[in-house]
Every structure is written in structure tokens, then in C-alpha cells.
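Colleague: Next come a sequence and a model predicted from it.
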Amino acid sequence: MTERELTAPVALTLPNGRVNPDAIGWARQPIVDTSGIGRGRGRNKRWEYWNVTTPTHILALTVSSIDYAAVHEVWVLDRATERTWSQGATVIPARDFELPAGVETGPARGRAKDLDIEVLPEEGGTRLRARIPDASFDVFAALPAGHERLAVVVPWSATRFQYTVKDVARPASGSVTVDGVTHDVPAGESWAVLDHGRGRWPYDIRWNWGAGSGVSGGHTIGIQVGGRWTEGTGSTENAALVDGRLHKIHDELEWDYDIAEWRRPWRITGGGLAASFTPFYDKVTRTNLGIVASRTDQCFGHWAGTFAVPGGDAVRFDGILGWAEEVHNRW
């Protein structure tokens, strides 16, 4: 299976709201216009998720709208003690937020009681600011010249589809403050990852997602893998980033893991990738409101393995910090 590569800007939707057939494919940059995804249709899902890994902490923010609610979160993990600081908000009806139509086309903001998030495009990258009681961070995610991102349109049908931008291995720097103590987010040792999503989703969906960023063997490595939710669509969200160059993996990957024994190494293979993932922490989230429910295990750990660069040599990597997750949503 080989997906079509998009090389020119294109609209995600047609005037009637259905997916634009010309948008189905993948790109090396976020060139799809999602302004046709708005409120009021009942199935729209829009979000900005950023995660930052540092030698001492893991930081995350989410600004999102699922049509009938705005759902936001700020989360900080101290890697040494496994203590966490977190605050989530579900605002019904959805209000007090901003989400741009495209990556870097405008700010994303989410505000609620005891929570304030700003994602601001700046020259040379993106500013990530978040504040909750007893924790805050201010991080700059640099966008190096020539850095490529994976942008994919996944069609379940003409009326159910998703545009995702997975941007891994963004150099990060700044600070995080917890309980009044400020810690560095040191440049050269910290990495940011973006998940930008815009689409119209089925009610009941399951997925895997894994990402990792770091330096190994003299190469800057980005891992981006997914599964389950793309099966049967003709699209995948799989790629490896080597020194800023994106190598698309068109195959569905094989995931071998047991969430009941999440510390056991996971195996993700296929399309030239042979990777293992060894977790050290499981961020467990459970929500059950009857019709709306969510079950997430986001495991943080380290990636190791090889990737066969098309037309080149196999690249080995080890100690790449990131995560792998299993999610089941009814939304």
C-alpha cells in the first residue's frame, strides 16, 4: 500500500461538509486547511495536544473541543518521584477557548477554573504556556529549518474522517515550576511533540499511538506510530524522522503488548521498523458518564530498535524517550 503524497495546499472538506477526495493522502508539512470543521454538527473533534519530555519532568497540555464540550488538561510528572500535578476541565457547553484552523495559523487557548493554557506561534517555533494550582510551565518548541512533520487525512467514510498532524522531535527549552520550585527544561535534552487533530469521528473508536524523540548514534530520531483506528482506511499515521527528514511508513504495523502487564516491553514492527518500547510509568485515565466514556493507558518509557531508511542503511536507536498508549473512546 502506497498513499498519495500531497504537495500543495488543499481544503479538508467540500462546501457540503463531506471530506474532500483531493485531501486524502499524506504530506510532509501541515498544508491542509481545516476551516470547514466547526461547531454544531455533533461529531466534530478538534484538539491541540503538546507533550514535552525533559531529563527530570514530563509536561503535557490539551486544548480541545468535542462540539458539545470543551475539554482541557494540564499534567506534569516528576520522573524521579512519579509525583504528578494535574488539572482537567470539561466545560459544557463549549466556551472560553480558541482553536485555529491550521497549525501555526493562530493561537490556541483554553481557560477554565484553575486552568489557563496558551499555545502561541512565534518566530522560529511555538510557545507553550500552562498554569494550574501549584504547577506551571513556559516552554519554547523550536521549529528547525527543514524540519518535516507528518500530516495525514484518514477517511472512514465521506462524512467521518480525521486530519492529524504528528510533529515529533521538536527541540524544547524553558522552565517548569512545581510547588514554587523552578526547574530547567534544558535545550539539547528536551523535546516537544504535537498532536494536532481536526475531524468528524465515529462514536465508538479504539486506537494505539506511540511517539518518541531524542538523539541516538549521532542522529536526531523521531518515532511516530499508530494503529487500530486507521485499519481499512487506506491511510496510516506511521513514520520515522531521521535528522529532520520524514520517512513515511505506509504499512499497518503489528503491535504486541499486554496492557494488563504494561511494564513488559512492547513490540511494534513492520514497514522497515523493528522497535521495542520499555515503559516506566502508566498514566491511567478512566471516565464513564454512560453515553460518553473514555479509557486511556498512556505509558511513558524508552524506545530502541532499528529503522531501514529507504535506499539507505538501517539506523539504530536506543534510549529514545516517549510513550505508547491504548485508548478506547465512546464520544
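Modeller: Arrived safely.

Colleague: use CA for all of it now, contacts and neighbours both
Modeller: Fine.

Colleague: Check which residues of stretch 134-144 are buried.
Modeller: By neighbour count on 16 or more other CA atoms under 10 Å, the buried set for stretch 134-144 is Ala135, Ser136, Phe137, Asp138, Val139, Phe140, Ala141, Ala142, Leu143.

Colleague: Also stretch 228-236?
Modeller: Arg228, Trp229, Thr230, Gly234, Ser235, Thr236.

Colleague: what comes into contact with that stretch?
Modeller: 1, 3, 25, 152-156, 205-208, 226-227, 237, 249-252 (CA atoms under 8 Å, 6 or more residues apart in numbering).

Colleague: Next, format the buried residues of stretch 134-144 as JSON lines and append secondary structure and distance to Ala260.
Modeller: Output for the buried residues of stretch 134-144, formatted as JSON lines (DSSP: H, G, I helix; E, B strand; the rest coil; distance: CA to CA, whole Å):
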{"residue": "Ala135", "secondary structure": "strand", "distance to Ala260": "31"}
{"residue": "Ser136", "secondary structure": "strand", "distance to Ala260": "32"}
{"residue": "Phe137", "secondary structure": "strand", "distance to Ala260": "33"}
{"residue": "Asp138", "secondary structure": "strand", "distance to Ala260": "35"}
{"residue": "Val139", "secondary structure": "strand", "distance to Ala260": "34"}
{"residue": "Phe140", "secondary structure": "strand", "distance to Ala260": "36"}
{"residue": "Ala141", "secondary structure": "strand", "distance to Ala260": "34"}
{"residue": "Ala142", "secondary structure": "strand", "distance to Ala260": "37"}
{"residue": "Leu143", "secondary structure": "coil", "distance to Ala260": "37"}
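
Colleague: tell me how far stretch 58-70 is from the chain's mean position?
Modeller: Distance, stretch centre to chain centre, for stretch 58-70: 12 Å (CA atoms, centre = their mean, to the nearest Å).

Colleague: Put this next to the previous one:
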Amino acid sequence: MRRELTPGDLLDGHGRLAQPGWARSEVRRYDRSAVAANRLRIKEWDYYCVLTPDHGLALTVADNGYMGLLGVSWLDFAARTETTENVMTPFPLGRLRLPASADTGDVRAEHRGLLLEYRHTAAGRILTVDHPRFGNGRGLRGELVLAQPAMDRMVIATPFPDAPKAFYYNQKINCLPASGEITVGEDTVRFEPDSAFGVFDWGRGVWTYDNTWYWGSASGVVDGKPFGFNIGHGFGDTSAATENIVFSGGVGHKLDEVTFHLPAGTYDGADWTFTSNDRRFEMTFTPILDRAATTDLKILASVQHQVFGRYSGHVVLDDGSRVEIHDLLGFAEQVRNKW
């Protein structure tokens, strides 16, 4: 399990990560004003991905210092198609006012006719999207409510070698039952909480320039219980903790190292496999579609492959019990950014 975080401030008086490690809840306090790096290097984002058996919606609000981004992705698994549209803004430098906590503070961002809003209520989290120009004018709009019962999450505080002002503070909240409707053009898709589940990716930090990371996530119901996992690796010094964890019935079961084995020469034309050094996570991932995006501005570049598909295999919980997984919907990705 390596090092578990204790309560306190995320950064010390010099703007350095006070304690690397992982936790099951938000125990470390993030304060943007305590960051010692140049404001152009600060990266903050709130990303939601909500999947049903047939469709998916992903929403992004990101403040990357020199560039802000509002993103909407609509996924059609039956047709094996996806549409992603991003609106970028220059030099937000904190003006998006993304919250210092994953549990409080609302987000409202609007630019070039695209509105994204995330609100906290007693019912959970409410996601609102209105993008009239989406899909060559088809339009995409709607509202989803994500319930959040009491449950563990993945929290990790990661330093970067030889970069004392760099850090990554990340939370992943899986297994969020979703209800509501999204309308794309003339078609309305209903999200039902027994079959639609979301994951919330909350990130704050200062990264080094060139990084490649791997991330996998899935949420659903297995053996009558909410079940999901977060796996990943690739950047920063993870000697204090990894972000690998399984959730069963709201309880987190920490894993050590998980290795992604990607098929050669393709992202969605063959199965991926996953193995763990403790043999507690052994999985095959069968792709449905690849949400691929490439940007190359020489100094700034991004190559993204977020592949959606189904996981099958098994995990071993902390008590030694084995859980068999069959066709659990989720995603796995490889992303390289120079930013």
C-alpha cells in the first residue's frame, strides 16, 4: 500500500509537495496561491465521463495556464463513432476559478456559445451542457445528475524527479450513478442510474514539459454491488504510491503496480492486456472505438488515444476473495503531451 496521506496542506511554505502518497478521501488541502511555479505552468481541470451500454458523454473544463479548454465528446458505441469538439481560450491564468476542492465549489464556463456547468447539490453533482453548434449544427444539450453515496475514492499526491516545484494532485471518483437526458440533434438519450455510471477526474498541479501517461477506468455493477477501478502510471515519482485501486461496494482495495500491454501497431484493432506485480489485477480489454486526437504545434504537442471498450478478467480484494469481471464497460488510454 506504500504511504497513505495524512491531513494537512498539500504544499509546504516553499511551494513544494509536503507529503507524497495516496488516500481514500480528500485529506490534503490544495491552495493555488501556494504554488511556487510560474502561473503559465499551473494545470487545473475537472473532467467527467459518463457511460451507458450504448452511449457516452465526456465533459472537460481545463485551465492550463497559457490555454483554457472546454471540451465535449459524444460516443455512440453501437455505431462505433465519436464526435469531440473543443473550444480553446488564451491565457486563462486562473480566471476559470476552478475549485480548490473536489467536494465543494461550482464551475461555470462559457465561450463561443458553449456552456458547461458543474454544480453541487444535496442530490449529488449536476452536469449541464449546451452546445448549439455541436456536430455541424446538430446541437447537444442536456443535464445529468450524478449521485454520490458515501464511498472511497482514489487520491494521489505525486512529485516529479529533479523538479521540486512540480507536483500532481489528483482525485478519481468512480461508480457515480447517472440519471437525466442528453439530446443530440433530434435524438434524446435517457441515462438510467442502474446502467449509467460516471467517473470524475479532478486534477491540480504543475507538470514537467514532456510526459506520457496511461490511464484506465471502469464503473458498473458486479455481483449486485457497485464496482469499479482506476489504474494508471507513466509520469512522476510513484515510489510513495500508485493510483491503482479497485472499488467494491464503496470500499477501496489498494493495488501496487499495474502494467498496460498495448497491441503493436493499433489502438482499437486488437485486445489490450493488463497484469499486476501482485497478481491481483489480471484483465483483458476489448476495444470498441478509439477517441484519437493529435495536435502538433512543435513546441506544444499532444497525441491522445482514449479507447473505449469492455474489460474481462479478475481482481483480488484485500480479504483474498476473487471477483470475476465480464464485459465491464470502461476505457483505457495512452496520452503524450508536450506542454
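Modeller: Done, it's in. These numbers come from a predicted model, not from an experiment.

Colleague: Could I get the TM-score for this pair?
Modeller: The TM-score (TM-score structural alignment, normalised by the length of the first structure) is 0.93; 325 aligned residues with a CA RMSD of 1.8 Å.

Colleague: hang on, the earlier thing: among the contacts of stretch 228-236 of the first structure, the buried ones, what's the ChimeraX command?
Modeller: Remark: buried members of these, expressed as a ChimeraX selection using 16+ other CA under 10 Å:
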select :3,25,152,153,154,155,156,206,207,208,226,227,237,249,250,251,252
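
Colleague: For the nearest residue to Glu282 of the second structure once chain neighbours are set aside, which three-state class applies?
Modeller: Leaving out its chain neighbours, the residue that sits closest to Glu282 of the second structure by CA to CA, 6 or more residues apart in numbering is Thr275, at 4.8 Å. Of the three states, Thr275 of the second structure takes strand under DSSP: H, G, I helix; E, B strand; the rest coil.

Colleague: which ones are touching Thr275 of the second structure?
Modeller: Neighbours of Thr275 of the second structure in contact, by CA under 8 Å, 6+ apart: Val258, Thr259, Phe260, Phe281, Glu282, Met283.

Colleague: now the helices: where do they sit in the second structure?
Modeller: For the second structure, applying DSSP state H gives helices covering 134-137.

Colleague: list the contacts for the residue nearest the centre of it?
Modeller: The structure's the second structure has its C-alpha centroid closest to Asp201; by CA atoms, centre = their mean the separation is 3.4 Å. The contact partners of Asp201 of the second structure, taken as CA under 8 Å, 6+ apart, are Trp45, Asp46, Tyr47, Tyr48, Asn170, Gln171, Lys172, Ile173.

Colleague: so of those, which ones are in strands?
Modeller: Trp45, Asp46, Tyr47, Tyr48, Asn170, Gln171, Lys172, Ile173 (DSSP state E).

Colleague: I'd like those residues as a markdown table, with distance to Asp271 of the second structure and neighbour count appended.
Modeller: Formatted as a markdown table, those follow (distance: CA to CA, whole Å; neighbours: other CA atoms under 10 Å):
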| residue | distance to Asp271 of the second structure | neighbour count |
| --- | --- | --- |
| Trp45 | 30 | 21 |
| Asp46 | 29 | 20 |
| Tyr47 | 26 | 17 |
| Tyr48 | 25 | 19 |
| Asn170 | 28 | 21 |
| Gln171 | 28 | 24 |
| Lys172 | 25 | 23 |
| Ile173 | 26 | 25 |
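
Colleague: Looking at these, spot the one nearest Gly330 of the second structure.
Modeller: Nearest to Gly330 of the second structure, judged by CA to CA, of these is Tyr48 at 12.9 Å.

Colleague: any idea how far Ser276 of the first structure is from the alignment partner in the first structure of the closest one?
Modeller: Matched by TM-score structural alignment, Tyr48 of the second structure corresponds to Trp50 in the first structure. When distance is defined by CA to CA, to the nearest Å, Trp50 of the first structure is 23 Å away from Ser276 of the first structure.

Colleague: could you pull out the strands for the stretch 101-250 of the second structure?
Modeller: 107-111, 114-121, 124-131, 140-146, 154-159, 167-184, 187-191, 197-206, 210-222, 225-233, 245-248 (DSSP state E, counting those that start in this stretch).

Colleague: Those into JSON lines, with extra columns for distance to Val315 of the second structure?
Modeller: As requested, those are exported to JSON lines (distance: least, CA to CA, whole Å):
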{"stretch": "strand 107-111", "distance to Val315 of the second structure": "36"}
{"stretch": "strand 114-121", "distance to Val315 of the second structure": "33"}
{"stretch": "strand 124-131", "distance to Val315 of the second structure": "29"}
{"stretch": "strand 140-146", "distance to Val315 of the second structure": "26"}
{"stretch": "strand 154-159", "distance to Val315 of the second structure": "17"}
{"stretch": "strand 167-184", "distance to Val315 of the second structure": "16"}
{"stretch": "strand 187-191", "distance to Val315 of the second structure": "28"}
{"stretch": "strand 197-206", "distance to Val315 of the second structure": "19"}
{"stretch": "strand 210-222", "distance to Val315 of the second structure": "12"}
{"stretch": "strand 225-233", "distance to Val315 of the second structure": "10"}
{"stretch": "strand 245-248", "distance to Val315 of the second structure": "8"}
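
Colleague: most tightly surrounded among the ones you listed?
Modeller: strand 154-159 (a mean of 28; mean count of other CA atoms under 10 Å).

Colleague: Give me the contact list for that one.
Modeller: For strand 154-159 of the second structure, the external contacting residues (CA under 8 Å, 6+ apart) are 17, 19-26, 166-173, 230, 236-238, 240-245, 252.

Colleague: What separation is there between whatever residue of the second structure lines up with Ile320 of the first structure and Gly224 of the second structure?
Modeller: Aligned by TM-score structural alignment, Ile320 of the first structure pairs with Leu328 of the second structure. Plainly put, Leu328 of the second structure is 13 Å away from Gly224 of the second structure if you go by CA to CA.

Colleague: So which bit of the first structure is stretch 101-114 of the second structure matched to?
Modeller: Going by TM-score structural alignment: stretch 101-114 of the second structure matches residues 102-115.

Colleague: Give me the contact list for that stretch.
Modeller: 30, 32-35, 48, 63-64, 72-74, 87-89, 91, 96-100, 116-121, 126, 130-133, 196.

Colleague: how about 6 Å then?
Modeller: 63, 96-100, 117-121, 131-132 (CA atoms under 6 Å, 6 or more residues apart in numbering).
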